[in-house]
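>>> pasting the structure only:
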C-alpha cells in the first residue's frame, strides 16, 4: 500500500449504540429534531476542479443551473412558511457567497433567529485537491462572513458538496468549529478524533435528505412525508431510553416545489404534535452535549478501547 492510501481514517471509535451512557435532553425530551435547510449558490461556470465536475451535462448546463436557482427565487419562501407554521427554526447550511448574492434571504433567516453554519463558499467549489492551508482559508472566510452578516459565531460545518480531505476535521477543530455534519454514522452526537481541541459529530442524515429522496431514490412527496414520520417514530421510541437526534436536511429547489410542500408541512406538524420533542438547532444540540455528555462519553469510549 502506498503512503497516500489509507484503509481507515480513524475519525471516530466504534462504540455500540446500546452500551453508551444515557443522553438526557432539556426538559426530559426523548428526541432532538433539527431542520437544516441548505441555502446554496451554484455558479453557472465555476473554476474547474480536476477531481469532480459541477454539472452533469455539457457546458452551459442551463437546465441544472436554473433548476437550482428556483430555490432562491420561490422555493425558500414555501419551505420557510411551513417551518414557521409548525414552530421549527432552521439551522442554515450556508454557502456564504449567498450573503452577497441574495442578502434578503439571509435577513429573512436571521430575523427568525435561525442558526447559520457553513457549507463552504459556493456549492460548486470543492475542497478535493486543496492543500491544508487552502482549506483553512475557506473555513476562515466562512467564519468571518457569517459573523459580518449575521453577528453569529460559526459553530458547525458541512463541507461543500460533502467534499473532504484526510485533514479536514483537524482544520475545523483548529479553527474553533464545534460540530461537523460530514459524518453519517450515528443517531446520537459522538466525539470525533482530531489532532487538537475538540470536535463532535451532530447527526445529519442522507436518508432524510430531500436530494437523496427525490433525485436519487425518485420517491414521491407523499412517500417523503411518510419517511420523515417513520424516522421520527423509531427514534422517538428509542429516545425513551437515551436521547436521540433526528435531522431533516432540505434544499429549497426540491422541497419548495408547489407539489411537494404540503407533504413536508404535514410531516413537520406530525412531529411538533408530540410531547417530549426538543425542536432544536444544531448549535443547541452541540452545546448541550458538550456541557452534559461529552466527558462522560469520552471516558466510556476510552475504557473499552
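The structure has been received and is ready for your questions. Not measured: the values here are computed from a predicted model.

>>> Going by C-alpha atoms from here, please, whenever you check contacts or count neighbours.
OK.

>>> I'd like to know how far residue 75 sits from residue 258.
Remark: distance between residue 75 and residue 258 (C-alpha to C-alpha, to the nearest Å) = 8 Å.

>>> who has more neighbours, these two?
Shown here are residue 75 and residue 258; by other C-alpha atoms under 10 Å, residue 75 has more neighbours (21 against 12).

>>> Skipping adjacent residues, who's closest to that one in space?
Excluding its sequence neighbours, the residue lying closest to residue 75 (C-alpha to C-alpha, 6 or more residues apart in numbering) is residue 256, at 3.9 Å.

>>> How about the contacts made by the one you found?
71, 74, 75, 76, 77, 78, 79 (C-alpha atoms under 8 Å, 6 or more residues apart in numbering).

>>> okay, now the one to match up with it:
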C-alpha cells in the first residue's frame, strides 16, 4: 500500500450526484486575486529573470509594481465589468498598502487568508509555529474586515501534514490548496470537515506566464478555451467550478491587461448562463446541500 493523506476518498467524476448552482447554472466562475507583499533582500518570490545576489532589486521591484500600479488597473477592470473577486491577502498588505485593501473592501469583495507574506512557506515550520502564522494572518483580516475569513490559500500552496487540521481548528471553512477536482469536495480533519475548493494551477498567470513563458494572448486564450469547454461539458448535469488565478504584478502589466479584458468581457457576457461569484459564495451554497450530494459529505464530520 502506498502512503496516503487520508483526507478524502477517491470519487470518480462519472456517477456523482448532479446538483445546480444558484439560478440553475451548472458552471460557477470566480476570480482569485492574489495580493502579496515580499521581504526586501531575503526570502522567496517569483522571478521575472534569474535573480542575482540579494538584494535582488529587479525582481523585488517587479513584484511591487503589482501593488503600486497593476492591482489598481485590475480593480478598474473588475468595476467596469461588474465582476466580484475573492482577494487572497498576505496579511502584511494591511500595513504596506492599506488603501488597496480598502478599495476591495468598498466593492464588497471576499477577503481570504493567504498567510503573512509570500516570502515564506508555512510547510517547513513546526506545528506550533505554523498555527501561530495562521492565527496572526487571520487576526489581521478580522481586525480590518470585521469578520473572520472563511477561506485559505497557503503561500506557495505549501502544506505540512497537519495544515488542514490547523485551518479547521482556526475556524476556516474551506481551503484552496488541494487542486485535485473540478468541483468542491469535503475533506476530513481532526477538527471536523473542511471543503477543498477548486483553485486553478493551469488557468493561473504564475505557472502560465512565469513558468511556461506563455504570452499575454496565449493566457487569455487559455482562459476562454477553459471557459467554453466547461460550458460544453456541464451539459452532463454535473456542476463545475472554474477559478481564474491572477497576480497583479503579472496580469497588471498593460500588454497583459488588454488581453485579460478580452477574456473577462466574453465571460461576463455569459452571466445569464453561469454563476459569477466568489469562492466564499460557492462554499455557502455547497454547505447548504444535503449530505451525500458532495463527495465526502457522507463521512466528513
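That came through, no problem. Quick caveat: nothing in here was measured; it's all calculated off a predicted structure.

>>> The residue nearest to residue 75 of structure 1 and residue 232 of structure 1, how far apart?
In this view, residue 256 of structure 1 and residue 232 of structure 1 are 21 Å apart by C-alpha to C-alpha.

>>> can you check residue 276 of structure 1 too?
12 Å.

>>> Compare those two (neighbour count), which wins?
Neighbours per residue, other C-alpha under 10 Å: of residue 276 of structure 1 and residue 232, the larger number sits with residue 232, 21 against 18.

>>> tally of neighbours for the counterpart of residue 183 of structure 2 in structure 1?
Per TM-score structural alignment, the equivalent position to residue 183 of structure 2 in structure 1 is residue 188. Counted with other C-alpha under 10 Å, the neighbours of residue 188 of structure 1 add up to 20.

>>> surely residue 188 of structure 1 meets residue 245?
Yes. Assessed by C-alpha atoms under 8 Å, residue 188 of structure 1 is found in contact with residue 245 at 5.6 Å.

>>> Now do the shared contacts for these two.
Common neighbours of residue 188 of structure 1 and residue 245 (criterion: C-alpha under 8 Å, 6+ apart): residue 203.

>>> Count residues in the vicinity of residue 19 of structure 1, would you?
Residues lying near residue 19 of structure 1 (other C-alpha under 10 Å) number 9.

>>> And it? What does it align with in structure 2?
Using TM-score structural alignment, residue 19 of structure 1 pairs with residue 15 in structure 2.

>>> Can you tell me the SS state at that match?
coil (DSSP: H, G, I helix; E, B strand; the rest coil).

>>> Kindly report the same for residue 52 of structure 2.
Going by three-state DSSP: residue 52 of structure 2 is coil.

>>> Look up how far residue 212 of structure 2 lies from it.
According to C-alpha to C-alpha, residue 52 of structure 2 stands 21 Å off from residue 212 of structure 2.

>>> how far away is the spatially most central residue of structure 2 from residue 125 of structure 2?
Nearest residue to the geometric centre of structure 2 (C-alpha atoms, centre = their mean): residue 32, 4.3 Å. Counting by C-alpha to C-alpha, the separation of residue 32 of structure 2 from residue 125 of structure 2 is 26 Å.

>>> again with residue 190 of structure 2
Distance, residue 190 of structure 2 to residue 125 of structure 2, by C-alpha to C-alpha: 19 Å.

>>> what about residue 158 of structure 2, how many neighbours?
For residue 158 of structure 2, the neighbour count with other C-alpha under 10 Å is 14.

>>> pretty sure it is in contact with residue 122, am I right?
Yes. Using C-alpha under 8 Å, residue 158 of structure 2 is in contact with residue 122, at 6.3 Å.

>>> After alignment, which residue of structure 2 pairs with residue 290 of structure 1?
In structure 2, residue 290 of structure 1 lines up with residue 287, judged by TM-score structural alignment.

>>> Could you pull up the contacting residues of residue 255 of structure 2?
Counting by C-alpha under 8 Å, 6+ apart, residue 255 of structure 2 has contacts residue 216.

>>> just the one 10 residues further on next, same as before
Contact analysis of residue 265 of structure 2 by C-alpha under 8 Å, 6+ apart lists residue 81.

>>> Alignment lookup: it to structure 1.
In structure 1, residue 265 of structure 2 lands on residue 269 (TM-score structural alignment).
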